[in-house]
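Enquirer: Take a look and give me a structure for this.
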Amino acid sequence: MRFEGTERYVATDDLKMAVNAAVTLQRPLLIKGEPGTGKTLLAEEVADALGMPLLRWHVKSTTKAQQGLYEYDAVSRLRDSQLGDERVHDIGNYIRKGMLWQAFESEQRSVLLIDEIDKADIEFPNDLLTELDKMEFDVYETGERIQAKQRPVVIITSNNEKELPDAFLRRCFFHYIAFPDRETMQQIVAVHFPDIERRLVHEALEIFFQLRDVSQLKKKPSTSELIDWLKLLLADRIDPAVLAQQDPSSAMPPLYGALLKNEQDVHMLQRLAFLARRESR
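Expert: The predicted structure follows:
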C-alpha cells in the first residue's frame, strides 16, 4: 500500500516518501506549508489513492480536543427527563461520536484529516497525545473503552500560525511542503487545465513569480490563487500578448484581484507602478 500521487494531485518525491513513511510507521503525518499549497487536498488524494474513506475534522479557534472523541449532551438529557422521555434511561442516546471515535470504530481503515491544528488553543495537541499514540480512549459516562479496530492514517495540517508542543511533534512524521518551483507549477497547471495554451501559461507564470518576488508583499499569491487567476484569464479570453506587456513593477496585471488579497498590497504595487511610469518618462 503505497501513495504515488494521483492524476489530480502533483506530489513531489519527498512528499510521496513522507506519506508512505507515516503509513509504514503508523504515525500521524504533520504537514506544514504556505496556505494554498495543497495540504488539505493531500488528505483527500491519499484517501482516494489508497481506497480509504476520508473523515474530516476541521479545527477552529474554539475547538476542544474532547470534541474529536465525543460530546455528552447533558442539557438534552435533562430536558427529556423533565418531559418523561424513555430515551433518558440510555445515556448512550446523548453521546455524539467525534471524528476520532468514528475513525476508530470503522471496519475499514480510513484516513483522518485534522485540518489546521494550529488554529486551536496551545493545549489542543497535548490533549490528543494518548489518543493518537495508543489509539484508544475511555468514555467516562458509560465506562466504555474505545479502541481502534483499524489504525487510521492520520494527516494533520498546520499553517504555522503557532508553535506546536515538542511532545506532540515527537509523535509525528513531519513534512514541509515547499512552494512549487516553476517546473512543478507547470505540472500543477496542466492537471487543472490540460488544454490551456502554453504561451498563456508561460506569460502568467512570469507575472505570478515576479509578484512573489516582490519582498514588500504582505501576502504572496499562492497556488490556489494562480489557478483561480488562470480560470479568469481563460473565461475573459485574455490574449497572452497582453500579459507579455505586463510588468508588476510598472503596471497592475489584469484581474489582479484573484492574486492580491489585501488593500496594502494593492496600494503598494500601484505606487510602484506609478513610480516606474514616472521614471520612464
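Enquirer: Only C-alpha atoms from now on, for both contacts and neighbour counts.
Expert: Will do.
Enquirer: how about the helices in the chain?
Expert: Listed in chain order, the helices of the chain (DSSP state H) span 13-25, 39-50, 66-69, 74-83, 99-105, 129-134, 166-170, 182-192, 198-212, 223-235, 240-244, 263-280.
Enquirer: who touches stretch 205-214?
Expert: The contact list for stretch 205-214, computed with C-alpha atoms under 8 Å, 6 or more residues apart in numbering, reads Arg182, Lys220, Pro221, Leu226, Leu243, Gln246, Asp247, Pro248, Pro253.
Enquirer: Check stretch 255-271 too.
Expert: 216-222, 225-226, 228-229, 232-233, 248-249, 251-252.
Enquirer: To compare with the earlier structure, here is another sequence to fold:
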Amino acid sequence: MRFEGTAAYVADKDLMIAVNAAIALERPLLVKGEPGTGKTELARQIAAALNLDLIEWNVKSTTKAQQGLYEYDAVSRLRDSQLGDARFNEIRNYIKPGKLWNAFTADQKVVLLIDEIDKADIEFPNDLLQELDRNEFFVYETGETIQAVHRPIVIITSNNEKELPDAFLRRCFFHYIKFPDVDTLTRIVEVHYPGIKKNLVRAALTQFYEIREVAGLKKKPSTSEALDWIRLLVADDVAPEDLRADPKNALPKLHGALLKNEQDVHLFERLAFMARRQG
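Expert: Alright, predicted model coming up:
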C-alpha cells in the first residue's frame, strides 16, 4: 500500500516519502504548512489513490477530544425515563459514536483526517495520546473496549497556530509542506486548468510571487488563492500584457482574490502613491 500521488494532486518526492513512511510505521502523519498549501486535500487524495474511504474530523475551537470517541446523551436519557420510554433501559441508545469510533470499527482500513488540530485547546492532542497510540478506547457507560479492527491511516493537519505537546509529536511522523516554487505551482495550475495559456500562467505567477515578496505584507496569498485569481483572469479574458497595463497602479488586477485585509490593500495603495510621486 503505497501513495504515489494522483492526477489531481501534485505531490513532491519528499511528501510521498513522508506519507509512505507513516503508513509503514502505522503512525499518524502530522502535516504542517501555510494555509492553502493542500494539507486537507492530501488526505482526500491519499484515500482516492489507495481506494479507501475517508472519515473527516474537522476540529474547531470548541471541539473536545471526547467527541471523537463518543458522546453520551444523559439529558435525553433522563427525559425518556421521566416519560416512561422503553429506550431508557438500554444505555447504548444514548451513545453517539464519534469519528475515531467509526474509523476503528469500519469494515476495512480507512483514512482518518483530523483537520486543523491546532484550533482546539492545547489539551486536545494530549487527550488523544493513548487512543491514537493503542488504537483503542474504553466506553465507561457500557464497560466495553472499542478496538481498531483495521488500523486507520491517520492524517493530522496543523496551520502552526500553536505549539503541539512533545508527547504528541513523539507519536507522529512529521512533514512540513513548503510553499511551492514557481515550477511546482505551474504544474498545480495546469492540473486544475488543463490547456490554460502558458504565457498567461507565466505572467500571472511572476506577479504573484512578487506580491508575496512585498515587505510588510500581513497575509501572503496562498496556493489556493493563486488558483482562484488565475481562474478569474481566465474568466475575464485578461491578456498577459494587461496584468501590468498601468505600472503606477501597484494593486494587481482582481486583487480581492489575493489581498484579504484592508492593511495589505492600503500597503499597495501607498506603494502606488509613492510610484506616482517618483514618476
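Enquirer: sorry, back to before: return the most buried member of the helices of the first structure.
Expert: helix 99-105 (a mean of 22; mean count of other C-alpha atoms under 10 Å).
Enquirer: you'd agree Met16 of the second structure is up against Gly5?
Expert: Yes - the pair Met16 of the second structure / Gly5 is scored as a contact, 7.0 Å apart, by C-alpha atoms under 8 Å.
Enquirer: hmm, back to that, including distance to Arg56 of the first structure, could the contacts of stretch 205-214 of the first structure go into a markdown table?
Expert: Formatted as a markdown table, those follow (distance: C-alpha to C-alpha, whole Å):
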| residue | distance to Arg56 of the first structure |
| --- | --- |
| Arg182 | 31 |
| Lys220 | 27 |
| Pro221 | 26 |
| Leu226 | 26 |
| Leu243 | 39 |
| Gln246 | 41 |
| Asp247 | 41 |
| Pro248 | 39 |
| Pro253 | 37 |
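Enquirer: re earlier: the helices of the first structure: which one's closest to Ile156 of the first structure?
Expert: Taking C-alpha to C-alpha, helix 39-50 is the member of the helices of the first structure nearest to Ile156 of the first structure, at 8.7 Å.
Enquirer: chain center to the closest one: distance?
Expert: Helix 39-50 of the first structure sits 10 Å away from the centroid of its parent chain (C-alpha atoms, centre = their mean, to the nearest Å).
Enquirer: Mean per-residue distance, that helix versus the second structure.
Expert: Following superposition, helix 39-50 of the first structure is found to deviate from the second structure by 0.3 Å on average (mean C-alpha distance after the TM-score superposition for the first structure).
Enquirer: cool, stretch 200-207 of the first structure as well?
Expert: When the second structure is overlaid, stretch 200-207 of the first structure sits 0.6 Å from its aligned residues on average, using mean C-alpha distance after the TM-score superposition for the first structure.
Enquirer: What residues in the second structure pair up with that stretch?
Expert: Using TM-score structural alignment, the residues of the second structure aligned to stretch 200-207 of the first structure are 200-207.
Enquirer: got it, and stretch 109-122 of the first structure?
Expert: Mapped onto the second structure using TM-score structural alignment, stretch 109-122 of the first structure spans residues 109-122.
Enquirer: buried set for that stretch?
Expert: By neighbour count with 16 or more other C-alpha atoms under 10 Å, stretch 109-122 of the second structure contains the buried residues 109-121.
Enquirer: In strands, which of those residues appear?
Expert: Val110, Val111, Leu112, Leu113, Ile114, Asp115 (DSSP state E).
Enquirer: Show me which of the residues you listed is closest to Lys60 of the second structure.
Expert: Proximity of these to Lys60 of the second structure (C-alpha to C-alpha) peaks at Asp115, which lies at 9.0 Å.
Enquirer: for that closest one, what are its contacts?
Expert: So Asp115 of the second structure contacts Thr40, Glu56, Trp57, Asn58, Val59, Ile155, Ile156, Thr157, Ser158 (C-alpha under 8 Å, 6+ apart).
Enquirer: Could you measure from the closest residue to the fourth one other than its chain neighbours over to Glu41 of the second structure?
Expert: What it means is Asn58 of the second structure. Excluding the flanking residues, the one nearest Asn58 of the second structure by C-alpha to C-alpha, 6 or more residues apart in numbering is Asp115, at 4.9 Å. For Asp115 of the second structure, the distance to Glu41 of the second structure equals 10 Å [C-alpha to C-alpha, to the nearest Å].
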